[in-house]
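> any chance you could fold what I've pasted below:
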Amino acid sequence: MRQTMRVTPFQHTICPPVCRLQDAAWNYAHGGWRVLPLYGLVADGSCACGQLQCSQPGQHPRLVDGVQRATTDSVTLQRWWTQDEQANIGIATGDGLVVIDVDPLRGGFLEHFRQLYAIPETAMTRTEQGNWQLYFTYNRTLTLRTTKNKLGPGIDTYGEGGYVVAPPSLLTQGRVSWINTATPARLPAVILPFLLGSHLYSPAWSTREQHPSPAARELARLLLSRSAIPDCEVN
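Okay, here's the model as predicted:
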């Protein structure tokens, strides 16, 4: 007998830039996103972790287990932000949420990316450094990987085991902020094969003609057809 399972999409919630970090963290968790605390910045702009030459000021987890401890539990979140009210916010990716980062300093062009993959309007943040981060949902039964430059120069993706810095976290260049109030769109199916496995294809943006094996083509076709199954029905 066939069984069905409801895969509930993430509920997008926007917190105003002026709200407290703790309130924003609770807001994201209430909407279904798993949250973790990151080190914030101290008065002189250095990372609160205390390392003299921290390579990721304001961007790395305060927790020993890092992203594995990300949660939606409000009691846990209250305890974390009571311990450090200036802790930045990390949102865990994977499990139905993928974030695509477009970095212009590494050659990423937002408009070209949108046109190349027919990207719909979706929730998006921007850092003062200029990075764009686009939020998408996908079927939780799939496992999407974190990749670097796979979709183009300066374009990274954050999937299973990853996390992103969420508004209104403060970084050395300024605060991360939402630039729209759109709900995260469904990840375009054309992108799926490049995130599901690292050896099916060469980078999607390559100008050279692609020649995947017949087996790889068939697997990609099956994966794409699987992603087209309605959210509410999974074998």
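> CA atoms for contacts and neighbours, from now on please.
OK.
> list the buried residues for stretch 177-186?
Within stretch 177-186, the residues scored as buried using 16 or more other C-alpha atoms under 10 Å are Ser177, Trp178, Thr183, Pro184, Ala185, Arg186.
> my guess is the second one contacts Glu128, does it?
No. Counting by C-alpha atoms under 8 Å, Trp178 does not reach Glu128; the two are 11.4 Å apart.
> closest to Glu121 out of the buried residues of stretch 177-186?
Ala185 (6.8 Å; C-alpha to C-alpha).
> could you also give me the structure for this next sequence, so I can compare it with the first?
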Amino acid sequence: MREILGRRRRLRRRARPAQLDAVLTCVTAWQWPVLPGVGLEKLLSKPSGGWTTASEAAGARGDRGRGCACPDPECAVPGAHPFDPGLLAATTDERMVRWWWANRPTAPIVLATGGRAPCALSLPAVAAARALAELDRMGTRLGPVVATPTRWSLLVAPYTLEQLGELLHAKDWVPSSLRFHGEGGYLVLPPSEAGTGQVRWERAPSPSSRLRSGRGEPVPGSAAPWLPDVGAVLDALVEASNSAPDGGSRLAY
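As a prediction, this is how the structure comes out:
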């Protein structure tokens, strides 16, 4: 009897998608509640006269790029919002997020802001780049910064709507380009893709640390990234905006 030897196959570990790695870091190390965003899908154009048969339609469709996968054809934030499940489903449960991203491995990562999760202040990308340079010059310590081609978001420690209201009421003026992402809001995290383009870290998260009492030496603290207070960041942004040499605003659109 002749023995037929099969070719021995090497077992290769499949690389885990970057999306899932980022999601697991959010929920296990940082305890940030997340859920999958709706994502993008191809947009198909249709001739004005329409198609007469299904086969003709299949052969004649043209790709018009990608748009939001939700039912709204005029979606204001294509791909970059919750849909199914809704925002209230955001969780830090590892089994749940593994199931979500096993079924949708490229889904955007949506952070539910507020509560015990980070909040954020965002502004247009061009103004944000100028603002960050000015805040660095002023010596303001910032936390993580999420960037898209159109808008950057500065992550801050959680705040309530009441706290934000008091801060804004105390200001004579606040740049109109600022947006606030607090309780009941959401933010898309890297390495997601939305209708405006790729989402990335302009300032990557760095671990928290606390000072040992009486000695001032840093010791390991929470694994979650350090986040500045919203009041300190808002004060710095207002000051940076008012310091434009021509009397205008550095944070203008």
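> what does the TM-score come to for these two?
The TM-score (TM-score structural alignment, normalised by the length of structure 1) is 0.61; 172 aligned residues with a C-alpha RMSD of 3.2 Å.
> save the buried residues of stretch 177-186 of structure 1 as JSON lines, and put in secondary structure and distance to Ile89 of structure 1 too.
Output for these, formatted as JSON lines (DSSP: H, G, I helix; E, B strand; the rest coil; distance: C-alpha to C-alpha, whole Å):
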{"residue": "Ser177", "secondary structure": "strand", "distance to Ile89 of structure 1": "12"}
{"residue": "Trp178", "secondary structure": "strand", "distance to Ile89 of structure 1": "14"}
{"residue": "Thr183", "secondary structure": "coil", "distance to Ile89 of structure 1": "19"}
{"residue": "Pro184", "secondary structure": "coil", "distance to Ile89 of structure 1": "19"}
{"residue": "Ala185", "secondary structure": "strand", "distance to Ile89 of structure 1": "22"}
{"residue": "Arg186", "secondary structure": "strand", "distance to Ile89 of structure 1": "24"}
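> residue in structure 2 matching Arg175 of structure 1?
Matched by TM-score structural alignment, Arg175 of structure 1 corresponds to Gln198 in structure 2.
> my bad, Thr122 of structure 1
That one, Thr122 of structure 1, aligns with Gly143 by TM-score structural alignment.
> so what's its match up against?
Leu154, Leu155, Val156, Arg203, Pro205, Ser206, Pro225, Trp226, Leu227, Pro228 (C-alpha atoms under 8 Å, 6 or more residues apart in numbering).
> which of those residues remain contacts when I look at structure 1?
Here is what carries over to structure 1 from those, by both residues aligned by TM-score structural alignment, their matches' C-alpha atoms under 8 Å: Leu154, Leu155, Val156, Pro205, Ser206, Trp226, Leu227.
> from what I can see the fourth one touches Trp226, true?
Yes. A contact is recorded between Pro205 of structure 2 and Trp226 when judged using C-alpha under 8 Å, the distance being 7.5 Å.
> quick revisit: kindly present the kept ones among the contacts of Gly143 of structure 2 as CSV, with separate columns for distance to Val174 of structure 2.
Formatted as CSV, the kept ones among the contacts of Gly143 of structure 2 follow (distance: C-alpha to C-alpha, whole Å):
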residue, distance to Val174 of structure 2
Leu154, 16
Leu155, 18
Val156, 17
Pro205, 27
Ser206, 28
Trp226, 25
Leu227, 21
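> sorry, back to before: mind telling me what element the match of Thr122 of structure 1 is part of?
For Gly143 of structure 2, there is no helix or strand it lies in under DSSP states H and E.
> same check on Arg210 of structure 2?
Counting by DSSP H and E, the element that carries Arg210 of structure 2 is strand 207-211.
> list the helices and strands that strand packs on?
strand 218-225 (3 or more C-alpha pairs under 8 Å, 6 or more residues apart in numbering; DSSP states H and E).
> from the contact counts, what lies against the strand it packs on?
Here strand 218-225 of structure 2 touches strand 207-211, going by 3+ C-alpha pairs under 8 Å, 6+ apart.
> what's the angle from the strand it packs on to strand 218-225?
Per axes from the mean of the first three to the mean of the last three C-alpha atoms, to 10 degrees, the angle that strand 207-211 of structure 2 makes with strand 218-225 is 150 degrees.
> can you tell me the closest non-neighbouring residue to the most centrally placed residue in structure 1?
Centroid-nearest residue in structure 1: Val99, 2.8 Å away (criterion: C-alpha atoms, centre = their mean). Among residues not flanking Val99 of structure 1 along the chain, Tyr135 sits closest, at 4.6 Å (C-alpha to C-alpha, 6 or more residues apart in numbering).
> who's in contact with the one you found?
Tyr135 of structure 1 touches Leu97, Val98, Val99, Ile100, Thr122, Ala123, Met124, Pro184, Ala185, counting by C-alpha under 8 Å, 6+ apart.
> mind putting these in CSV, distance to Cys49 of structure 1 included?
Below are the contacts of Tyr135 of structure 1 laid out as CSV (distance: C-alpha to C-alpha, whole Å):
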residue, distance to Cys49 of structure 1
Leu97, 28
Val98, 27
Val99, 26
Ile100, 27
Thr122, 33
Ala123, 30
Met124, 28
Pro184, 32
Ala185, 35
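> quick check, nearest of the kept ones among the contacts of Gly143 of structure 2 to Ala133 of structure 2?
Nearest to Ala133 of structure 2, judged by C-alpha to C-alpha, of these is Leu154 at 13.3 Å.
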